[in-house]
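Peer 1: With the input below, show me the fold.
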Amino acid sequence: MTKQLTRREFIKRNALTGLASGLPLSLIANHASQPAILGGQPAWNKGSWPIWPQWNPETDEKELLSVIRSGIWSRATAVTEFEKRWANAVGTQRCLALVNGTNALVTALAQFNIQAGDEVIVPPYTFIATVTAVLSNGALPVFVDVDPETFQIDPAKIEAKITPRTKAIIPVHILGLPADMAPIMAIAKKHNLIVIEDACQAHLAEYQNKKVGSIGDAGCFSFQNSKNLAVGEGGAIVSNNNAFMDRCYSYTNFGNPYGTPVGSVSTGSTMQGTKLRWTEYQAAIGLAQLQRLDAQTTLRNENAAYLKSKIKDIPGIRPYRLYDHVTKAAFHLFPFRYDTQQFKGLSRADFLEALRAEDIPCSSGYTTLNTQPFLAETFKSKIYQNSYSRELLASHKEHNHCPQNDQLCKEAVWFTQNMLLASRNDMERIASAIEKIYQNAEKIKTRSKK
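Peer 2: This is a model prediction of the structure:
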């Protein structure tokens, strides 16, 4: 691969070329510091960011080929081995692998007997699956606003939303940044509530030196293609509650008793269930990815801290804040808030366009979840009409207003986790690109209006 030059090296090399050709040094330096959207040199080449997911044929394919050649593709020894290793990595007694993180949440809620007539507390800044899992069980999601500095549910606002119908809290370690679990667990204990951690984006993140997912009554993970442990599609439930985990296993295997072999038709089901089993080749891929997850997590944390140090003093850029008890984050995403006024009124959309012109991939993140029309549409169904009062359903949107989240959704900017697997020089390139945009915000805004 061609070596990428730092900004200083670029200016120096092109300055020499410019002198030889009679071009003024100041003109060349100006071109290098000019944003790409205004005709300058891009900060980076987007094709050179680390690819994701990563696959090393030499180290990763032996187990996978062995599974494929065995002809045993449904759940067997490879799945069991992955479950043992993931439980060990997270620090729980048990793990159950299943088709995806969404159904991990659906299953966990169901096996804690969360159903129609119940309420579940959730944050509004999360992927839609957190809420659809609640709805799939006929329960009512109750939204608690966020702390915009941390992007997480605000524990100080939870108790005000608890009613006699409240049965569970789902703290979401969104973006791979841990929620503030100590006060959440204290509230849950006080009100006798189940805590199901949505750790789908938070592989190996830690709070008070405990892996997230191991702190509540259960934890749910996703192994979807973009996740820090990527399998394509997949998920897992972890817990120390053996009776609960037995029920989860039965539920995902047609309601057959725990330990019933795959494919058995003579045992007889003991509960209503469905089929959510994992495959052997998914487990083989997961085992390969798991070997490097710890080192990748360390690198992401190091680069995230370095990048934060480089951009935190740029006016209008407000990076994430970790809670004091967070001992490690996962950084599935690197988030910060963008203040358009500090950038001469340059809109977030135009800021993102200018960043992308620098070959820096970026996103505006989530839109407001608690106001989306699928909620009102779901509430029209018989199960909701029969389980909740019309007044409660009609006022749900009004009573679930989350102004901090509304603002956060207007300000957030994300970088993906694979970018944090690059070098420190690459983190400097990101910071340099943002600085260039800041210094030229007025010109970029003028250009956007043309």
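Peer 1: From here on, just use CA atoms for contacts and neighbour counts.
Peer 2: OK.
Peer 1: Could I get the full set of strands for the stretch 151-300 of the chain?
Peer 2: Defined through DSSP state E, counting those that start in this stretch, the strands belonging to the stretch 151-300 of the chain, from first to last, are 152-153, 166-169, 194-198, 206-207, 210-211, 218-222, 235-239.
Peer 1: Now distance to Ser387 and mean neighbour count too, for those, in a markdown table please.
Peer 2: Conversion of the strands of the stretch 151-300 of the chain to a markdown table gives the following (distance: least, CA to CA, whole Å; neighbours: other CA atoms under 10 Å):
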| stretch | distance to Ser387 | mean neighbour count |
| --- | --- | --- |
| strand 152-153 | 27 | 28 |
| strand 166-169 | 14 | 24 |
| strand 194-198 | 21 | 26 |
| strand 206-207 | 37 | 24 |
| strand 210-211 | 37 | 20 |
| strand 218-222 | 26 | 30 |
| strand 235-239 | 28 | 27 |
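Peer 1: And the biggest helix by length in the chain, what does it pack against?
Peer 2: Using DSSP state H to assign secondary structure, the helix with the most residues in the chain is helix 280-311. Using 3 or more CA pairs under 8 Å, 6 or more residues apart in numbering; DSSP states H and E as the contact test, the elements touching helix 280-311 are helix 57-70, helix 77-90, strand 317-319, helix 424-439.
Peer 1: at 7 Å instead, please
Peer 2: The helices and strands touching helix 280-311, judged by 3 or more CA pairs under 7 Å, 6 or more residues apart in numbering; DSSP states H and E, are helix 57-70, helix 77-90, helix 424-439.
Peer 1: buried set for the last one?
Peer 2: Meaning helix 424-439. 426-439 (16 or more other CA atoms under 10 Å).
Peer 1: Including distance to Ala305, could the strands of the stretch 151-300 of the chain go into a markdown table?
Peer 2: Compiled in a markdown table, the strands of the stretch 151-300 of the chain are given as follows (distance: least, CA to CA, whole Å):
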| stretch | distance to Ala305 |
| --- | --- |
| strand 152-153 | 19 |
| strand 166-169 | 30 |
| strand 194-198 | 24 |
| strand 206-207 | 16 |
| strand 210-211 | 20 |
| strand 218-222 | 24 |
| strand 235-239 | 28 |
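Peer 1: I'd like the structure of this one too, to check against the first:
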Amino acid sequence: MEETNDLNRRKFFGKLGAGTLAMMAANTIPAYSIHSSLDKGKLAVLGGEPIRKNKAWPAWPQVTEKMLNAMADTTRSAKWSRISLKDGNVDTFEKAYAQLIGTKYCVGTGSGTQALATCVEALGIEPGDEVITSPYTDMGTVSAIITSRALPVLADLHADSYQIDPEDVERKITPHTKAIIPVYLGGLACDMDRIMAIAKKHNLKVIEDACQGHLAGYKGKKLGTIGDLGCFSFQASKGIACGEGGAVVGNDFDLMEQCFTVQNHGTARNGKHVTIGPKYRMNEFEGAILMAQLDGVRERFELRNANADYLNAKLKDFPGLVPQRRYEGTENGGLYIYALAYHKEHFNNADRSKFLKAIQAEGIGFTGYIPNGLHREPWVDHLTGLRSYKKMYSTARLKTFKEQMVLPQCDIASSRMVSLWASGPLLGSRQDMDNIIDAIMKVYDHRDKLSEI
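Peer 2: Purely as a prediction, here's the structure:
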């Protein structure tokens, strides 16, 4: 067997890069405790003792007295809708979040999907238009495009970053393309310099799906502030959470007022009914939870990033699990998930499902995340069979649309992703992070047993 397929723990750390070793020597990252996983016994999935036994991960979301008091105060006020009062919880949160992200304006919505749909409508995108986005995302991204009866065109990924490939974006542009929606999977930046250059060249709008990217930075800017509009989610699992909830941010006053009007069922702030729009308003309870949660948001963000950096350094040069690629200029991440690529050739060609069963039994909650790209879901056939879409788009265009649902890099990415939900677990201690590494190395050292699972 080749050296790369026969790494033991000591050899693995002997292969660490000079930069990582220098960080360890400087105590930036504590030196890893090298020991044989044979001391741990056999794999837990095969009857051995798990690395983590009866040990909980940090809870998320975290409930505080401040939240409970804010909810109680809101309940007692009997002012539960944002239109019932001025400068209430939602108004206050919008101002605070805009300041946190670094934009002039923010409009709260009922979800991240609603934020995206608001932007598509506010930009005047309509039937017959096309919007290019990622196939590896929550269905909400595509749903936001369909809501305005535009055509959601999917571009392939860079398989090592899980982010949209700018070159394939440019190949998919037609005379009907109006916008690009880059998706920051895992809360890390896409190749935004290239995407913005393409948008400028073809006179396209950019709506950033930063639903997972709270506070993340790219070349001196926060995600959500690079394009024309940025969208965020505050769904219960996100790093800033209120159950559901979302926000649109931007610096263009007129455009942001249009976003407000669209999400307010087409009614402007002056009460005039001026355009098409659903009711996507954030309510006062959501605003109360969010305002109460902003205390400590930066500290939690920094801790998640410090723990992700620690894991990345520990796994540097380990070929079996490769951390999500970061583009040049990426400063940090929103870290909704901590993502890695599983390379089975370094685990005795064991299927990813066997690796996941083994490491889950060790007490580490790795999963495969989104099972496949949206190009492999039934909505594609449903959409192209709708009478409305057949009226709005030619038979030839819909045929090409379906033919372009061959996205091999997305298939590779989805088939090998291993992810750890990060909102809670990456708030853990260094011992918790070492447990993750211990479990990975234990499974690796016993990779010849994975076929028995």
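Peer 1: just to revisit the earlier point, turn the helices and strands packed on helix 280-311 of the first structure into a markdown table, columns for distance to Ala110 of the first structure.
Peer 2: A markdown table is the format used below for those (distance: least, CA to CA, whole Å):
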| stretch | distance to Ala110 of the first structure |
| --- | --- |
| helix 57-70 | 32 |
| helix 77-90 | 21 |
| helix 424-439 | 43 |
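Peer 1: Tell me which of these lies nearest to Ala43 of the first structure.
Peer 2: For Ala43 of the first structure, the closest of those is helix 424-439, at 5.7 Å, according to CA to CA.
Peer 1: where do the strands sit along the stretch 351-453 of the second structure?
Peer 2: Listed in chain order (using DSSP E, counting those that start in this stretch), the strands of the stretch 351-453 of the second structure are 366-367, 417-421.
Peer 1: Using a markdown table, lay out these together with mean neighbour count and distance to Cys242 of the second structure.
Peer 2: Rendered in a markdown table, the data for the strands of the stretch 351-453 of the second structure read as follows (neighbours: other CA atoms under 10 Å; distance: least, CA to CA, whole Å):
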| stretch | mean neighbour count | distance to Cys242 of the second structure |
| --- | --- | --- |
| strand 366-367 | 20 | 24 |
| strand 417-421 | 23 | 17 |
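Peer 1: Of all those strands, which one is nearest Gly329 of the second structure?
Peer 2: With respect to Gly329 of the second structure, and counting by CA to CA, the nearest of the strands of the stretch 351-453 of the second structure is strand 417-421 at 22.9 Å.
Peer 1: sorry, back to before: tell me which of the strands of the stretch 151-300 of the first structure sits nearest to Ala329 of the first structure.
Peer 2: Of the strands of the stretch 151-300 of the first structure, the one closest to Ala329 of the first structure (CA to CA) turns out to be strand 206-207, at 6.3 Å.
Peer 1: now what about that closest one, what contacts it?
Peer 2: By CA atoms under 7 Å, 6 or more residues apart in numbering, the residues outside strand 206-207 of the first structure that reach it are 178, 212, 325-329.
Peer 1: What span of the second structure is it aligned with?
Peer 2: Under TM-score structural alignment, the match for strand 206-207 of the first structure in the second structure covers residues 217-218.
Peer 1: Same question for stretch 143-159 of the first structure.
Peer 2: Mapped onto the second structure using TM-score structural alignment, stretch 143-159 of the first structure spans residues 154-170.
Peer 1: got the buried residues for the matching stretch?
Peer 2: Of all the residues in stretch 154-170 of the second structure, those buried under the rule 16+ other CA under 10 Å are 154-166, 168-170.
Peer 1: farthest-separated two in these?
Peer 2: The most widely separated members of those, counting by CA to CA, are Asp160 and Glu170 (19.7 Å).
Peer 1: which among the contacts of strand 206-207 of the first structure end up buried?
Peer 2: Neighbour counting over these (16+ other CA under 10 Å) leaves 178, 212, 326, 328-329 as the buried ones.
Peer 1: Need the contacts of strand 206-207 of the first structure in JSON lines (columns: secondary structure and distance to Gly286 of the first structure).
Peer 2: Converted to JSON lines, these look like this (DSSP: H, G, I helix; E, B strand; the rest coil; distance: CA to CA, whole Å):
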{"residue": "Pro178", "secondary structure": "coil", "distance to Gly286 of the first structure": "23"}
{"residue": "Val212", "secondary structure": "coil", "distance to Gly286 of the first structure": "19"}
{"residue": "His325", "secondary structure": "coil", "distance to Gly286 of the first structure": "29"}
{"residue": "Val326", "secondary structure": "strand", "distance to Gly286 of the first structure": "26"}
{"residue": "Thr327", "secondary structure": "strand", "distance to Gly286 of the first structure": "25"}
{"residue": "Lys328", "secondary structure": "strand", "distance to Gly286 of the first structure": "22"}
{"residue": "Ala329", "secondary structure": "coil", "distance to Gly286 of the first structure": "21"}
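Peer 1: Pull the most distant pair out of those.
Peer 2: In the contacts of strand 206-207 of the first structure, the most distant members under the criterion CA to CA are Val212 and His325, with 11.9 Å between them.
Peer 1: coming back round to it: mind checking the strands of the stretch 151-300 of the first structure for the one nearest to Leu392 of the first structure?
Peer 2: strand 166-169 (13.8 Å).
Peer 1: Return the distance of the closest one from the chain's centre.
Peer 2: Average the C-alpha atoms of strand 166-169 of the first structure, do the same for its chain, and the two points are 22 Å apart (CA atoms, centre = their mean, to the nearest Å).
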